[in-house]
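>>> Generate coordinates for the sequence data below:
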Amino acid sequence: MGLDLDTLRAAVAAHGRVVRVVIASIKGSSPREVGAAMLVWEGGQSGTIGGGTLEFRAAGAARQQTQPRVLSQHALGPDLGQCCGGVVQLLSEIYDASTLNELTAEVIARPVGASEMPLSVKRLLAARRGQGLAPEPQLIDGWMIEPVHKPARALWIWGAGHVGRALVDVLAPLPDLAITWVDTGAERFPETVPDVVTVVPAAKPADLVAYAPSQAEHLVLTYSHVLDLDLCDHLLRHEFAFAGLIGSATKWARFRSRLRALGHPPERIARITCPIGDPTLGKHPQMIAVGVAAQILRPHKALENKKDLSA
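Just a heads-up that it's a prediction; the model follows:
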């Protein structure tokens, strides 16, 4: 979690004046964590700080806000009637084209109460510079600290058909994914694509595999079995963190045979997951997308939970 600068820039470009509301601190329970944020403009908003009365009132206040930066405190139970019994502090900041130019560092530190940067903040920033440690979002000694968000996972989606489009709809809003979307021509893609998705039309998509990061994850679901096979062949000659292929058990049996004929050993071929998703959900594109999204997110969530328990 961190300050999503790309999304903020896109919102300012589209709407002009935008207020970013971020959870700065929490005491007790809260519907969202510190660093969760939403963007508010006249007539609309994006993101969420947890929904309910807190979000409704915060959005209304943001549209009326005149001061550049406002810190407010909210008791979720007594004041707002929400089930969460905690107290949250919200930091609301006005951004436009000029104020965005101030956000140039990898860690954004700005005063909320105290004007002079305290020693605690200086130490956090020094640790970032010296050790490459990104601090967690936090309100500390009158200063709000947030790292600029950078997606942690590179996901390449090969194919812009019905399933590819459904996958992008499901996955694009997730903050930790940098999505590259590839197909054989620009006409294959929808007219509107989320700003966070990089669209790459290529006459020979498999040639692009060599340019994918070695830790990238791949979902192969093109309109052509020939192209799918070519992509699998190139992926097995490259390196990847995960590779999934849409299809049936019969399709995968044929692909395994053909990939062996192309010189790939069985243990290497087994690194490709096929079929992907949850067949019990059905074959509707959105159902496939939900199953695939759950599959690729679940191992990472389990790993995060394991790290938390060992900390």
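
>>> switch to C-alpha atoms for all contacts and neighbour counts from now on
Fine.

>>> in this protein, which spans are helices?
For the chain, the helices defined by DSSP state H occupy 5-15, 52-64, 97-100, 119-131, 162-171, 225-236, 249-261, 266-269, 285-310.

>>> I'd like those helices as TSV, with distance to residue 27 and mean neighbour count appended.
Shown next, in TSV, are the helices of the chain (distance: least, Cα to Cα, whole Å; neighbours: other Cα atoms under 10 Å):
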stretch	distance to residue 27	mean neighbour count
helix 5-15	27	16
helix 52-64	15	16
helix 97-100	30	11
helix 119-131	20	14
helix 162-171	31	19
helix 225-236	48	19
helix 249-261	51	14
helix 266-269	50	12
helix 285-310	20	14
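
>>> Residue 21: which of those is closest?
Closest of those to residue 21 is helix 52-64, at 7.6 Å (criterion: Cα to Cα).

>>> which other helices and strands contact that closest one?
Applying 3 or more Cα pairs under 8 Å, 6 or more residues apart in numbering; DSSP states H and E, one finds that helix 52-64 contacts strand 18-27, strand 37-41.

>>> one more to line up against the first:
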Amino acid sequence: MYNWIDALADLQSRGEPCVLVTIIEELGSTPRNAGSKIVISATQTFDTIGGGHLEYKAMQIAREMLASGKQDTHLERFSLGASLGQCCGGVTVLLFEPMGQVQAQIAVFGAGHVGRALVPLLASLPCRVRWIDSRDAEFPEQIPHGVRKIVSEEPVDEVDDLPAGSYCIVMTHNHQLDLELCAAILKRNDFAYFGLIGSKTKRVKFEHRLRERGFDSSVLQRMRCPMGIGEVKGKLPVEIAISIAGEIIATYNADFGQHTASAGSSIAKLLPASRRSQATR
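Predicted coordinates:
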């Protein structure tokens, strides 16, 4: 049987969602150990938090989270005893952490050098990628798993089909096409992230032309150009791609710290008053 670490790595490598369940606090005379973990997928479980009805309830909750697509961490307090069919008393707090869900729906417009360096990086993340270009010959023979290749004579038309909250990356071979894509994406204005490859000079030019089309500054400010992490320098396609991928990761993980910070206070609320001060130290 896999231990939880190996199981989690295997599931994530295959892009299969799961929930990591951890015993956060164990109070009373119970045989369970704080820190014990179990990984639960839609059809399997790996490792154990001690078995019994508590583990069964954890499986139920985890699979409900998977079915609903919930991505926020979740804390559950269990009073052991008759409610869980156990003779011993006490309190157990479990932390449920969804893993492997798709974090971002990404549309990459352009299959040039940077696009060919970027898309494999994005495909290795918990993302689903639409890779769009009018030039079939620019795509590599092997398209990474999780990437949908779209050859379209009118790439701008593909903007209408993007899910709300998409991450849009524009890096085509044609400045006019870049401009039209920018206008279409900004007109929808329901993206989670929008980046345009180019310099600060290109941004100034594009902002001027987009203002002429009626876009106001509040909308234009949402466009990232230049895009990518500024600390990652370099002109090679792979260097630019790593910078952009880093910014994508930073964007979809932007609220991770908030979830983590709130976990401590949430745990404290679930514990008896006599233990709250210890949980928040």
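
>>> if we can go back for a sec, in a markdown table: the helices and strands packed on helix 52-64 of structure 1, plus mean neighbour count and distance to residue 284 of structure 1.
Below are those laid out as a markdown table (neighbours: other Cα atoms under 10 Å; distance: least, Cα to Cα, whole Å):
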| stretch | mean neighbour count | distance to residue 284 of structure 1 |
| --- | --- | --- |
| strand 18-27 | 23 | 37 |
| strand 37-41 | 24 | 32 |
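
>>> Check what contacts stretch 129-141 of structure 1 and list those residues.
By Cα atoms under 8 Å, 6 or more residues apart in numbering, the residues outside stretch 129-141 of structure 1 that reach it are 1-2, 24-25, 34-35, 107, 114, 118, 120-121, 124, 127-128, 144-147.

>>> Tabulate the helices of structure 1 in CSV, adding columns for distance to residue 183 of structure 1.
Putting the helices of structure 1 into CSV (distance: least, Cα to Cα, whole Å) gives the following:
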stretch, distance to residue 183 of structure 1
helix 5-15, 24
helix 52-64, 39
helix 97-100, 34
helix 119-131, 39
helix 162-171, 10
helix 225-236, 10
helix 249-261, 20
helix 266-269, 23
helix 285-310, 17
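
>>> Which one of the ones you listed lies nearest to residue 210 of structure 1?
Evaluated with Cα to Cα, the helices of structure 1 place helix 225-236 nearest to residue 210 of structure 1, the distance being 7.9 Å.

>>> List the buried residues in stretch 97-112 of structure 2.
Neighbour counts over stretch 97-112 of structure 2 (16 or more other Cα atoms under 10 Å) mark 97-101, 103-112 as buried.

>>> Any figure for the gap between the corresponding residue of structure 1 for residue 161 of structure 2 and residue 235 of structure 1?
Taking TM-score structural alignment, the alignment pairs residue 161 of structure 2 with residue 211 from structure 1. Using Cα to Cα, to the nearest Å, residue 211 of structure 1 is found at 11 Å from residue 235 of structure 1.

>>> Same question for residue 139 of structure 1.
Computed as Cα to Cα, the residue 139 of structure 1 to residue 235 of structure 1 distance reads 44 Å.

>>> before we move on, what about residue 288 of structure 1?
The gap separating residue 288 of structure 1 from residue 235 of structure 1 is 22 Å, by Cα to Cα.

>>> residue ranges of the strands in the stretch 101-250 of structure 1, please?
107-111, 138-140, 143-147, 153-158, 177-183, 197-201, 217-220, 242-245 (DSSP state E, counting those that start in this stretch).

>>> got a markdown table for these, with distance to residue 263 of structure 1 too?
Below are these laid out as a markdown table (distance: least, Cα to Cα, whole Å):
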| stretch | distance to residue 263 of structure 1 |
| --- | --- |
| strand 107-111 | 48 |
| strand 138-140 | 53 |
| strand 143-147 | 46 |
| strand 153-158 | 23 |
| strand 177-183 | 26 |
| strand 197-201 | 29 |
| strand 217-220 | 20 |
| strand 242-245 | 18 |
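
>>> Which one of these lies nearest to residue 92 of structure 1?
strand 143-147 (11.2 Å).

>>> Which residue in structure 1 occupies the aligned position of residue 246 of structure 2?
Alignment note (TM-score structural alignment): residue 246 of structure 2 maps to residue 294 of structure 1.

>>> so who does the residue nearest to its match when sequence neighbours are not counted touch?
Using Cα to Cα, 6 or more residues apart in numbering and skipping the chain neighbours, the partner closest in space to residue 294 of structure 1 is residue 277 (7.6 Å). Listed by Cα under 8 Å, 6+ apart, the contact partners of residue 277 of structure 1 are 288, 289, 290, 291, 292, 293, 294, 295.

>>> okay but residue 206 of structure 1 is in contact with residue 238, surely?
No: using Cα atoms under 8 Å, residue 206 of structure 1 makes no contact with residue 238, being 11.0 Å away.
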